[in-house]
Structures are given as C-alpha cells and as structure tokens.
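Engineer: my questions concern the predicted model and sequence given below.
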Amino acid sequence: MKELRGTGVALVTPFHKDLSVDFDGLTRLIEHCIAGGINYLVALGTTAETATLTIKEKQQIVAHIIKVTNKRLPIVLGVGGNNTAAIVEELTTGNFDGITAILSVSPAYNKPTQEGIYQHFAAISAASPLPIILYNVPGRTSSNMLPVTSARLAGDFENIVAIKEAVNDMAQVLHLIHKVPEDFVVLSGDDALALPLVSAGGSGVISVIGQGLPSYFSQIMNDGLNNAFAKAYQKHLPLLSMIDLIFEEGNPAGIKSLLSHQGICEPYVRLPLMAASDVLHEKIGNALSVIQKS
C-alpha cells in the first residue's frame, strides 16, 4: 500500500457557531492539505469528532470530501467501534466508492483480551471490501493491542495491510516494527514520535498537526523517509512545542484553534468537548508566528 506512505492527516470536522457542519470550511481545509503536499486524507477519525456526528452528517461529510478531493489524493475512512457485529454490518452494506482503505480502531471500553482483539479484527477482515489499517490508541481505548497481536493479524490476513500505532512507548513501536512482515505499513499515530518511528523503519504518520502545517510537516516526513534525518530533525524539534500546545486541552480543540488562526475554519467543537481557552488560543497564535518566521 504505497498510497499510505508519508503523511496522512486525520481531518477535523469544521463547525459554524451554531455547531452545524461548515462544509465551506471543510473545502478550505482539504485544499490547504492538498496544496501543502499531504499524501492522503483520513475521514471520520477521532479528530473529526465522529462520536458526535449523526449518521446523515457522516454521509454528507464523506461525500463532500470525496467530491472536493476529486481523486487528487487517496481517502481513508474511519470505520470502527466496540460492537463487532455492527461494524461487520456496516462493511457489508455500506458504499465505499472513492475510498482507498478503512481505518479501524481497537475496541474501546469493553477492554477485550488480546484474543478478543484478534477475533474482532478477524471478523472485520472477512467482511471488509477494502484494505484495513489497524489503529492502536490505548489512551482512548483503555486496552493495548500488543505487537504480537498486531503481527499475528498482519501475517494471517492479506487485507490487513497497515497499523496506526499511537502507543506512547517507543520500545513497543520497535518491537512492532521488528515483528510485522517486511511489507506491512507501520504508521505513527503520535505527531511527536512520527520522525523517530520513521527512523526505526516505519512508513509515515496519520497526523493531526499535519493539517495545520501541511507543507512544514510533510517536508519533515519526506526528509525522514529519504534518510535525510539531520535535516528533518532541524525542523521537527522546534515543532514539538506546537505539538504539545495543540493537545494541551484535548483534540481537536487545539488543532481547530491553529486552523482558525489561519482563517481555514472556526474553533468550535461539540460537547462534551470544549473549544481552546483564550490563553491557549493566544499561545498557539504566538507559536504559529514563530514557525512562520523560521
């Protein structure tokens, strides 16, 4: 899956002040990403506030992303949850025209065993009409898909082609890269660790910061993938403070604040999330000014 190499971005869902979906803002965001050299787009991930979207809104958002992108970039669609049967039904009945792959998160809240996680994705593999990217994010799911489980899935199912690994543990990342098949795509789900993951043999990132600073961040990843690590780290290390800021009060409040400073969309989020505080919004604006001058 060469399409998944490099920098993908987990798109936010822009909202108007009344919290209706801002499709003009979404158009601006897509064009901003394409102009900035992003390699592919991810729709309806966690960053999109998918948990607060209605079924109709999800359908409208995906249709809009496909229309605006107009085949200029691959599109990955988030299809996940903690009800295996419901995901299987969605995969067997849904329309996936215009979608390159699906991103499916390890089940949250249920806290399954490693065997339960394996069987969950085995069922998804049997039902999916598209290649599958596994998604391990223990900070949100309260369970950790271990490298041995990821490697087992990668080896047993041809349509499981990649993983977005968002564990905050480089030792686990290294074990993962070592255990999976050579052609299996390992992507960072943590912007701060994306370049170290690439330096260890990973293939890229599904990013949050990448949609705010697409040219800057995609260049870091491209340099890393071309083994120009000294050059890449010269840009990556100064970016760490901005990455910390956009997650300081939760995602996507911080990235929406950054995007609002650039006139791409407004900073509104839906409850139970809250928009970035005035103090954080100012800090993000100041950090953006520093990056733009560098």
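Structural biologist: Great, that's in hand.
Engineer: rest of the way, CA atoms for contacts and neighbours
Structural biologist: OK.
Engineer: you'd agree Ile206 is in a strand?
Structural biologist: Yes - with DSSP: H, G, I helix; E, B strand; the rest coil as the criterion, Ile206 is part of a strand.
Engineer: what about it, how many residues nearby?
Structural biologist: 28 (other CA atoms under 10 Å).
Engineer: take the one below as the second:
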Amino acid sequence: MEKLVGTGVALVTPFKEDFTVDTMALTTIVKHCIDGGVDYLVVLGTTAETATLTEAEKQLVIDTIISANAGTLPLVLGIGGNNTSNVIETIKRRNLDDFIAILSVSPYYNKPTQEGIYQHFKAIAENSPLPVIIYNVPSRTGSNILPSTVLRLANDFGNIIGIKEASGDMAQVMHILKDKPKNFMVISGDDMTALSTVMAGGMGVISVLGQGVPFAFSKMIRLGLQDQVKAAFKLQYALQEGMGLIFEEGNPAGIKAVFEALGIAKSGVRLPLVPASDQLRDKIEKFVKPFAGQHAQ
C-alpha cells in the first residue's frame, strides 16, 4: 500500500494541567507533523497512552485528529489488546471511514504461544473491514512474534499487509524481508534501526521521535528510500542522540518533553507513568534546539 511508504508517526495524547485531553495542543501537533512532511499519522497507538484513556476520550482523540488533519494525510487506527474477542468487538463498533488500515499490537501479558499469536491475528484478519498491520514490540508485550509466525500470517491472509517491527533485532527484520511475500510491508517500529530497516528493504517507519522533529526524520527516511546512503546516515547521526534520549525514561515521557521544549504541548503523562526528570528535560531541550522551526518545502 503506497500510502504507508515513508514516515508515519505514532501520535501522543497531550494533556492539560488537570490531565484532561488537550485538544488544542493535539491539533497543533497534527499540523506540526503535516508541515514537517510526514507521510501518515497513527492514531491511538501505545504512544498515545491509550491504556489510560476512557472510551469517550479515545473518541475525542479520534475526532480531534480527523478534524485537524482535514483529509491531508492517510490515517491508521490502533486497535489491539490481549482479549481477542474484545479487539474484534472494537473493530466492529468503531467508525473506520476515515482510516486506511488498523495497527494491532501483539497480545501482551498473557504471553501466548506462537500458535496463539497466529490464531489471534487470524481472528482479527477475518473480522476486519480494513487492512491490518501487525505490531511486534516484545519490550512492551513480553513475547516476540517470530519471523516464522509473521511469514505464516503474511502468506495466509491477504488483508494482513505488513508488520510494524519493533524488536530492534536487525537479524529478525532481515529474515522477514528475505522471505516475505512481494507486497507485504516491513515497517520499522524502532527509531534507532529505522534507517537500517529501510536500507535493507523495508518500506519506512512508524516513529515516535518523528512527530517531534518531523522534517529531519521524514527527510532521513525519504533519502534512505532513494538509496542516498551518505545523506541519509548524516541525518541518522544528527538525530541519534534524540532517538536515545526520548526512551531514556520511558515512552511517551521523552517525546512529550520534546513537545514542551518546542512550546507545543505540556509534558504531563498519566500514572503509572511519570514525566521526564529535570536532567533529561535539559538534555532534550539542547537536542531539539537546532531542529526547531524546520518545515517541509
């Protein structure tokens, strides 16, 4: 799917001082990403603190992003969980008219076997009216989707169109790239290995840092897709410190500190998460300074 080539960003949910959803800041973030040249937006991913949002708040986030985007960029909706029947129920209940695909995280906490993971995504594929992107993020879920399971799903279900691969294991990424069906997309879910994934044959990234510094990050991925290796890696090395900093004390505390440094949104997160420390905020502020005000031509 060509609309998913390049840089997608997993949008945060900004909060006001009282921890209600800050719709004005969210609108500004969407416009910041559009102006910065990203290719698509991911709504209600794990970076959005979806686990701590009520159903009403989730709908508010969806409505705010759709309104702010105004049809400019393709939208992907995160619908995942560790209760398969509940995920299917949510897919059926949501109005998906404004979205081009669903991003669904591998079941967390339950620690299913590879067969369990296969059956989970089989059930989702058979019940989703939209194409499905598998999301593998072992550091969050407690289990890894092995390449053999990914390839089995890719071959068995035409509407499972890709994987957001966030294991950070390039050997695993390359195994999938080597043996995948022709049109199956491998999308990096790990900022640090995003360019390496693209250079190995991946189609892009769903990034966290990319929403904070969209111009530089999306340009790096674009250069990688064009095989402009030296120019792409020059940007990789300029961004690399930030890729580490934003995850130093957990996600999305780091990227929210980026938005506060840019004057776009407050850095508050909901418990059990806590905001970035003062020391980390200082380092993030110094990192962000050279990228402030950059826009796509």
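Structural biologist: Yes, it's here. Here the structure is a predicted model, which means the values were calculated and not measured.
Engineer: work out the TM-score between the chains.
Structural biologist: A TM-score of 0.98 describes the superposed chains when it is computed by TM-score structural alignment, normalised by the length of the first structure; 294 aligned residues with a CA RMSD of 1.2 Å.
Engineer: neighbours around Ile220 of the first structure, how many?
Structural biologist: Ile220 of the first structure: 24 neighbours (other CA under 10 Å).
Engineer: how about it, what does it touch?
Structural biologist: For Ile220 of the first structure, the contact set (CA atoms under 8 Å, 6 or more residues apart in numbering) comprises 195, 231-233, 235-236.
Engineer: from those residues, which would you call buried?
Structural biologist: Neighbour-count burial (16 or more other CA atoms under 10 Å) is assigned, among the contacts of Ile220 of the first structure, to 195, 232-233, 235-236.
Engineer: ok, which pair from those is furthest apart?
Structural biologist: Leu195 and Lys235 (10.6 Å; CA to CA).
Engineer: excluding chain neighbours, what is closest to Leu262 of the second structure?
Structural biologist: In this structure, Leu262 of the second structure finds its nearest non-sequential neighbour in Ala292, 6.7 Å apart by CA to CA, 6 or more residues apart in numbering.
Engineer: what of Asn82 of the first structure?
Structural biologist: Counting by CA to CA, 6+ apart, the residue nearest Asn82 of the first structure is Pro107, at 4.3 Å.
Engineer: the one you found matches what in the second structure?
Structural biologist: Aligned by TM-score structural alignment, Pro107 of the first structure pairs with Pro107 of the second structure.
Engineer: hmm, its match is touching Thr141, no?
Structural biologist: Yes - in this structure, Pro107 of the second structure is within contact of Thr141 by CA atoms under 8 Å, at 6.5 Å.
Engineer: got a list of what Ala232 of the first structure touches?
Structural biologist: 195, 219-221, 223-224.
Engineer: neighbour-wise, which of Pro107 and Thr141 of the second structure wins?
Structural biologist: Comparing Pro107 of the second structure with Thr141 by other CA under 10 Å, the one with more neighbours is Pro107, at 26 against 18.
Engineer: so who does that one touch?
Structural biologist: 80-83, 117, 120, 141.
Engineer: farthest pair in these?
Structural biologist: Among those, His120 and Thr141 lie farthest apart (CA to CA), at 14.1 Å.
Engineer: helices and strands around whichever strand or helix holds Gly8 of the second structure, which ones?
Structural biologist: Remark: Gly8 of the second structure resides in strand 6-10, with elements defined by DSSP states H and E. The contact analysis (3 or more CA pairs under 8 Å, 6 or more residues apart in numbering; DSSP states H and E) places strand 6-10 of the second structure against strand 40-43, strand 204-207, helix 214-225.
Engineer: could you redo the last one with a cut-off of 6 Å?
Structural biologist: Counting by 3 or more CA pairs under 6 Å, 6 or more residues apart in numbering; DSSP states H and E, the packing neighbours recorded for strand 6-10 of the second structure are strand 40-43, strand 204-207.
Engineer: and for that strand, what's in contact with it?
Structural biologist: For strand 6-10 of the second structure, contacts defined as CA atoms under 6 Å, 6 or more residues apart in numbering pick out 38-42, 45, 204-208, 211, 218.
Engineer: tell me the buried residues within those.
Structural biologist: The neighbour count (16+ other CA under 10 Å) marks 38-42, 45, 204-208, 211, 218 as buried among these.
Engineer: could I get the full set of helices for the first structure?
Structural biologist: Taking DSSP state H, the helices of the first structure run over residues 23-35, 55-69, 84-93, 114-127, 138-141, 147-156, 170-179, 194-199, 209-212, 214-225, 229-246, 253-261, 278-293.
Engineer: what's the mean deviation for the fifth one versus the second structure?
Structural biologist: When the second structure is overlaid, helix 138-141 of the first structure sits 0.5 Å from its aligned residues on average, using mean CA distance after the TM-score superposition for the first structure.
Engineer: corresponding residues in the second structure for that helix?
Structural biologist: Under TM-score structural alignment, the match for helix 138-141 of the first structure in the second structure covers residues 138-141.
Engineer: now that stretch: how far from the chain's centre is it?
Structural biologist: Averaging C-alpha positions (CA atoms, centre = their mean, to the nearest Å) puts stretch 138-141 of the second structure 14 Å from its chain's average.
Engineer: burial of the closest residue to Leu239 of the first structure other than its chain neighbours, as a residue count?
Structural biologist: Distance criterion CA to CA, 6+ apart; nearest residue to Leu239 of the first structure, sequence neighbours excluded, is Ile291 at 7.8 Å. The number of residues packed near Ile291 of the first structure is 15, by other CA under 10 Å.
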